[in-house]
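Novice: The sequence and its predicted three-dimensional model are supplied below.
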Amino acid sequence: MDSTHSTDLWDRVFATQPDPDLWLVVVTGVVALAAVVPRGVWLVTRNAITIAHEGGHGLTALLSGRRLDGIRLHSDTSGLTVSRGKPTGIGMILTAAAGYPAASLLGLAGAWLLAAGHITALLWGATALLAALLVMVRNAFGLLTVVVTGAAFVLVSWLTGPAVQALFAYGVVWFLLFGGVRPAFELQRRRRLGGAADSDADQLARLTHLPAVVWLGFFHLVSLCALTGGGRWLLGL
């Protein structure tokens, strides 16, 4: 690739795009909310949140010096990330704590990029993250899920105009912000009914000697703060 093409590609990815009309931002938020609230729809769309959840575990494991053996994504929207290293200590704590906040923090970062006008950069960045995740997925359903999700980002990035890219990007970020809130409430409900004894919150309780309810509160705090802050950025408040 010569320098001219490299410059063109750089300009295409990192150039700023004009802010979309407020109605588009509101409509994409409503659509994203409709993809999270109804249980029947959520049973399908939650797979995208699982990708972010397990990706959060995996990335944090690597950053904390652990060895990442692989990630599995299942059709029931559950997932599993396996890493090797010291079974206690800060690395294990950070890895266990990273799953539930991951979608919300990705949504917050996406909202910041959109508020700065970097719609194309967001789409390409998400594609790069999905490509990195794909290398670590170890089951067929997980591979299919990540490939389909990544293909959607690639097609929108390359084949559509600014209006469609904005529609897609705002919808994705709203979905991450809204979708990041619901799993912690689901976990809270399962624990109240006596299930999820080996959940992230319970693992963290064993690692830190803090009650699992404290970690549930942490998950709630991160997701709700991200939704509030990200929503304000998206709406231009």
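Specialist: Looks like it arrived, so ask away.

Novice: When you work out contacts or count neighbours from here on, use the C-alpha atoms and nothing else.
Specialist: Noted.

Novice: Run through the neighbouring helices and strands of the host helix or strand of residue 57.
Specialist: Per DSSP states H and E, residue 57 falls inside helix 39-63. If contacts are counted by 3 or more C-alpha pairs under 8 Å, 6 or more residues apart in numbering; DSSP states H and E, helix 39-63 sits against strand 67-73, strand 79-84, helix 90-97, helix 99-115, helix 140-159, helix 162-179.

Novice: tell me, how many neighbours does residue 141 end up with?
Specialist: The tally of other residues near residue 141 (other C-alpha atoms under 10 Å) stands at 14.

Novice: this is the other structure I want to compare:
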Amino acid sequence: MDTGSVSSSFDRLLAPQPAPPWWLVLATAVLALVLVGYRPLWRLTRAAVTVAHEGGHALFALCTGRRLHAITLHTDTSGLTVSSGKPTGLGMIITAAAGYPAPALLGLGYAALLGSGRVTVMLWATLAMLAAVLIKVRNVYGVLTVLVLGAAVFGVSWFGDDLLQAGFAYLAAWFLLAASVRPVLEMQRGRRRQRGPGVSDADQLARLTHLPALLWVLFFAAACLSALVAGTALMLAPVAELHPLFQR
């Protein structure tokens, strides 16, 4: 393969794209809110949040020296990440705490890339992350879920024009930022209805740290809301620079 062509392709991958039209940024934000707020759609789209959630557990399990065994995604949009290592201590705490903030942090990372015009980088980085998750998925539904998501990202990145790629990328970022908050609220509602010892991440962290589970719920909510605010600022900044409508 020609070294020059590889270098040229790499340069095109990293090259920033122009800021998208202001209406596309706002339209994708509204659509993301619909996908999160409308229950029938949420039942379908929540699977993407579960992939990010379990991916967060898996990543930090590896980063803290634990051995990652499997990721399972269930049809009710729940999931499970299995790792082995010391059952207590900082590594286990970080691994357990990583799930709920993971979609928000991923959305924030997307927002940072989009704010600097790196739409193509964001799409191909998503493919790489999905491939990494797929390696550890151990059930049929989970494999199908990751493959469908990967096919959608690949199709847009390979066949879509600049406008479609930007729209898809902004929708993904808005969706992850907005959708990260709802599972935290759902978890807390489930905890309030549950009798006996809880099995949620917050309850697991309460047993590991001897801190109230509600404190961990608040931590998750604060992390997700902070990412939403920061991500919004990052994605609106390029649009505000180009369009007087958003300037004071």
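Specialist: Great, that's in hand. What you see is a predicted model, and the numbers here were worked out from it, not measured in a lab.

Novice: Please state their TM-score.
Specialist: Scored by TM-score structural alignment, normalised by the length of the first structure, the superposition of the two chains gives a TM-score of 0.98; 237 aligned residues with a C-alpha RMSD of 1.0 Å.

Novice: one step back: residue 21 of the first structure is nearest to which of the helices and strands packed on helix 39-63 of the first structure?
Specialist: Each of these has some distance to residue 21 of the first structure by C-alpha to C-alpha; the shortest is helix 162-179, at 10.0 Å.

Novice: what helices or strands is the closest one leaning on?
Specialist: Helix 162-179 of the first structure packs on helix 22-34, helix 39-63, helix 99-115, helix 119-136, helix 140-159, helix 212-235, going by 3+ C-alpha pairs under 8 Å, 6+ apart.

Novice: Identify the residue nearest residue 197 of the second structure in space, chain neighbours excluded?
Specialist: Once flanking residues are discounted, residue 197 of the second structure sits nearest to residue 203: 7.8 Å by C-alpha to C-alpha, 6 or more residues apart in numbering.

Novice: Confirm for me that that neighbour is in contact with residue 215.
Specialist: No: in this structure residue 203 of the second structure lies outside contact range of residue 215 using C-alpha atoms under 8 Å: 10.1 Å.

Novice: Mind checking which of these two has more residues around it?
Specialist: A count of neighbours by other C-alpha under 10 Å puts residue 203 above the other of residue 203 of the second structure and residue 215, at 20 against 13.

Novice: related to what we said a few turns ago, and for the helix holding residue 57 of the first structure, what are the contacting residues?
Specialist: Residues outside helix 39-63 of the first structure that contact it (C-alpha atoms under 8 Å, 6 or more residues apart in numbering) are 35-36, 67-68, 71, 73, 75-81, 83, 91-92, 94-103, 106, 133, 145-146, 149, 176, 179-180.

Novice: starting at the chain centroid, how far to that helix?
Specialist: Relative to the centre of its chain, helix 39-63 of the first structure is centred 6 Å away, using C-alpha atoms, centre = their mean, to the nearest Å.

Novice: With stretch 18-31 of the second structure instead?
Specialist: Mean-position distance between stretch 18-31 of the second structure and its chain equals 19 Å (C-alpha atoms, centre = their mean).

Novice: if we can go back for a sec, the one helix or strand the residue nearest to residue 197 of the second structure maps to against the first structure, how far on average?
Specialist: Using DSSP H and E, residue 203 of the second structure sits in helix 201-209. Its aligned residues in the first structure lie a mean 0.3 Å from helix 201-209 of the second structure after superposition (mean C-alpha distance after the TM-score superposition for the first structure).

Novice: give the contact list for residue 223 of the first structure.
Specialist: Residue 223 of the first structure is in contact with 101, 104, 105, 177, 180, 181, counting by C-alpha under 8 Å, 6+ apart.

Novice: Ok, which of the helices and strands packed on helix 39-63 of the first structure comes nearest residue 19 of the first structure?
Specialist: Closest to residue 19 of the first structure of these, according to C-alpha to C-alpha: helix 99-115, at 7.7 Å.

Novice: by how many degrees do the closest one and helix 200-208 diverge?
Specialist: Interaxial angle, helix 99-115 of the first structure versus helix 200-208 (axes from the mean of the first three to the mean of the last three C-alpha atoms, to 10 degrees): 110 degrees.

Novice: middle-most residue in the first structure, spatially?
Specialist: residue 103 (3.0 Å; C-alpha atoms, centre = their mean).

Novice: what residue of the second structure takes the place of it?
Specialist: Residue 103 of the first structure maps onto residue 103 of the second structure when the alignment is built from TM-score structural alignment.

Novice: surely that match meets residue 176?
Specialist: Yes: between residue 103 of the second structure and residue 176 a contact is recorded at 5.5 Å, counting by C-alpha under 8 Å.

Novice: residues in contact with stretch 137-146 of the first structure?
Specialist: With C-alpha under 8 Å, 6+ apart as the criterion, stretch 137-146 of the first structure contacts 47, 51, 70, 71, 72, 73, 74, 75, 130, 133, 134.

Novice: Filter the residues you listed down to the buried ones, ChimeraX style.
Specialist: Entered in ChimeraX, the line below selects the buried ones among the contacts of stretch 137-146 of the first structure, by 16 or more other C-alpha atoms under 10 Å:
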select :47,51,70,71,72,73,130,133,134
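
Novice: could the contacts of stretch 137-146 of the first structure go into JSON lines alongside distance to residue 57 of the first structure?
Specialist: Shown next, in JSON lines, are the contacts of stretch 137-146 of the first structure (distance: C-alpha to C-alpha, whole Å):
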{"residue": "47", "distance to residue 57 of the first structure": "15"}
{"residue": "51", "distance to residue 57 of the first structure": "10"}
{"residue": "70", "distance to residue 57 of the first structure": "11"}
{"residue": "71", "distance to residue 57 of the first structure": "9"}
{"residue": "72", "distance to residue 57 of the first structure": "12"}
{"residue": "73", "distance to residue 57 of the first structure": "13"}
{"residue": "74", "distance to residue 57 of the first structure": "16"}
{"residue": "75", "distance to residue 57 of the first structure": "19"}
{"residue": "130", "distance to residue 57 of the first structure": "14"}
{"residue": "133", "distance to residue 57 of the first structure": "11"}
{"residue": "134", "distance to residue 57 of the first structure": "14"}
